[in-house]
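> Please work out how this folds:
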Amino acid sequence: MEEEEAILFWDEFAQDYAQIQQESSLQIAKEVVAYLLEQQVFPISIFVDFAAGAGRYIPAFYPYVNEYYAIDFSKEMLRIIEETIDDPQNKLHLIQQSQSDFLTTDQHWPCIFMAMNPALRDKKTLLQLRKKTDQLIILRTIAEVENVFQPFEEDPVAEKELQLNTYYKKWLSEEAIEWRSCQFEYMVKEEIDRDLFHLYFEDEYSLEQRKQMVQRIFGESLTVESHTKITFELLLSR
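Next up, the predicted model:
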């Protein structure tokens, strides 16, 4: 996806994305704070939240940062941050900037954090980001296993996304750049009924196929509990 197309996509998707983030019950932000305190990253004078999105991590990180720079190429994402996140100490700076423009500036930062950055996909970009900071922190989902819907889904793109942290570690190690990692695991449970299951797969499978799938998953039950195990990994390089 070209940069202009990506900006348009995320501008249009911003409200839905923010809603998804808001509805998430995962305590990942609090656990990341605890780890960064343990590693003596926090407290810190200047902190860059790159590809900040709708600002999911800002409320948790805010108390430990003197000057907080939230950078994203989507003006709609930044607008959501401005409208929904309190800044009582007037230390939150919102900057609309693309990754390519960010990398071409000469400024060096004490710390750059990024969570699920969709544009970090190659070794050159990773090394450029590492050179721009004393501490590079990358958070990604590395595994997501679910028992009701996932057995009938194939998504090679999503599977490749889950492998990105593995590549980051490999690329850093190839350049003898030190890194350490920490994983966070969560279990999400949800009650699923037969109607929802049928509706979910309506466009992908025939009615007869869906009946067989329902029999396999539900048996004689009207509902089943979906279990989703999600694993995040945080990389810290300094």
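> all contacts plus neighbour counts: C-alpha atoms, from now on.
Noted.
> Can you pull up the most central residue in this structure?
residue 116 (3.1 Å; Cα atoms, centre = their mean).
> where's it relative to residue 167, distance?
14 Å (Cα to Cα, to the nearest Å).
> now swap in residue 187 and tell me
25 Å.
> Just give me how far the top helix by length along the chain sits from the chain centre.
Taking DSSP state H as the criterion, the chain has its longest helix at helix 3-23. On the basis of Cα atoms, centre = their mean, to the nearest Å, helix 3-23 is displaced by 13 Å from the centre of the chain it belongs to.
> helices and strands around that helix, which ones?
Here helix 3-23 touches helix 75-84, going by 3 or more Cα pairs under 8 Å, 6 or more residues apart in numbering; DSSP states H and E.
> Quick one: work out the angle between the helix it packs on and helix 3-23.
30 degrees (axes from the mean of the first three to the mean of the last three Cα atoms, to 10 degrees).
> contact partners of helix 75-84?
Contacts with helix 75-84, where a contact means Cα atoms under 8 Å, 6 or more residues apart in numbering, come from 10-12, 14-15, 18, 53-55, 72, 94-96.
> Next, the second sequence, to be compared with the first:
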Amino acid sequence: MSEDNLQEEIDFWDDFALEYTQIQNESALNIVSDVGNYLAKQIPMKTETLVDLAGGSGKFLPVLYPLTSNYLLVDFSKEMIALAQKKYPIEKNGFIISEQNRFLAQSASQTYDILFSAMNPAIRTKKDLNEIIRVTKQKVYLLRVIQEEDALFGPFEEPSQDWDLMAQYKNWLDLPYQSHFFTYQLEEVITKVFFEAYFEDDLSPKILEMAVEKFFSTKTIAINRKTITFELLSINVNS
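Sure thing, here's the model as predicted:
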């Protein structure tokens, strides 16, 4: 990524930081506590160092911090880091504002026991993954959504390419790994007005009319049942 594109990306996340954090806080999923409970059984207490890479505003900080003597939250957005610092007044040196490649390059002479990263958009190539493994002594934990299905929106939307990333990571690996899955089923109320507005620019009038008739008929609301599956990939670096 060029310096200009990187700066645009940083500016976007700085501007979006507060709204993104609010969206995360409103989530009904128990993924944070479930991942925390799982890792608490996997990581020896207390491991010396744990890096939360691309950790944003600290979504997983509450469950990762107790697992280590030295917790580091790394993110390239200063606004994300500021939100994390405000909400979680831990040691100031536990927060690092740095783009991922720069952080990994600066860690050339240093390694960390555990590295955790959730929904990291910057792990796109085998080189990205290898750099993360290079700075880790024991285990790398990568968390991603691998499948999302719902009754109302799914039939009209293309699957996200990000859902295939975890499979790609495993194809790149020469190290042993394990996978653990977390599946959630949710119900949400969707209004007819919202559904029509959501697809107004993406569906033809005829298809949209047929969809509205199918899901709403004479009703003004419908229940959207959603299934979301996360995969936690555990890479054994010290094997």
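> returning to that earlier point: the residue nearest to the centre of structure 1 against residue 161, yeah?
No: here residue 116 of structure 1 lies out of contact with residue 161, judged by Cα atoms under 8 Å, at a distance of 9.2 Å.
> Find me the equivalent region of the host helix or strand of residue 69 of structure 1 in structure 2.
Counting by DSSP states H and E, the element that carries residue 69 of structure 1 is strand 65-72. Mapping strand 65-72 of structure 1 onto structure 2 (TM-score structural alignment) gives residues 68-75.
> What remains of the contacts of helix 75-84 of structure 1 if I keep only buried residues?
Burial by neighbour count, judged by 16 or more other Cα atoms under 10 Å, picks out 10-11, 14, 18, 53-55, 72, 94-96 from the contacts of helix 75-84 of structure 1.
> Including distance to residue 153 of structure 1, could the residues you listed go into CSV?
Output for those, formatted as CSV (distance: Cα to Cα, whole Å):
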residue, distance to residue 153 of structure 1
10, 25
11, 28
14, 26
18, 25
53, 27
54, 28
55, 30
72, 31
94, 38
95, 38
96, 36
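> closest to residue 40 of structure 1 among the residues you listed?
residue 55 (22.4 Å; Cα to Cα).
> what's the counterpart of that closest one in structure 2?
Using TM-score structural alignment, residue 55 of structure 1 lines up with residue 58 in structure 2.
> Which position in structure 2 pairs with the residue nearest to the centre of structure 1?
Per TM-score structural alignment, residue 116 of structure 1 is aligned with residue 119.
> who's in contact with its match?
142-145.
> could those residues go into CSV alongside distance to residue 195 of structure 2, neighbour count and secondary structure?
As requested, those are exported to CSV (distance: Cα to Cα, whole Å; neighbours: other Cα atoms under 10 Å; DSSP: H, G, I helix; E, B strand; the rest coil):
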residue, distance to residue 195 of structure 2, neighbour count, secondary structure
142, 33, 21, strand
143, 30, 20, strand
144, 27, 21, strand
145, 24, 21, strand
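> Count the residues that sit near residue 116 of structure 2.
By other Cα atoms under 10 Å, the residues close to residue 116 of structure 2 number 23.
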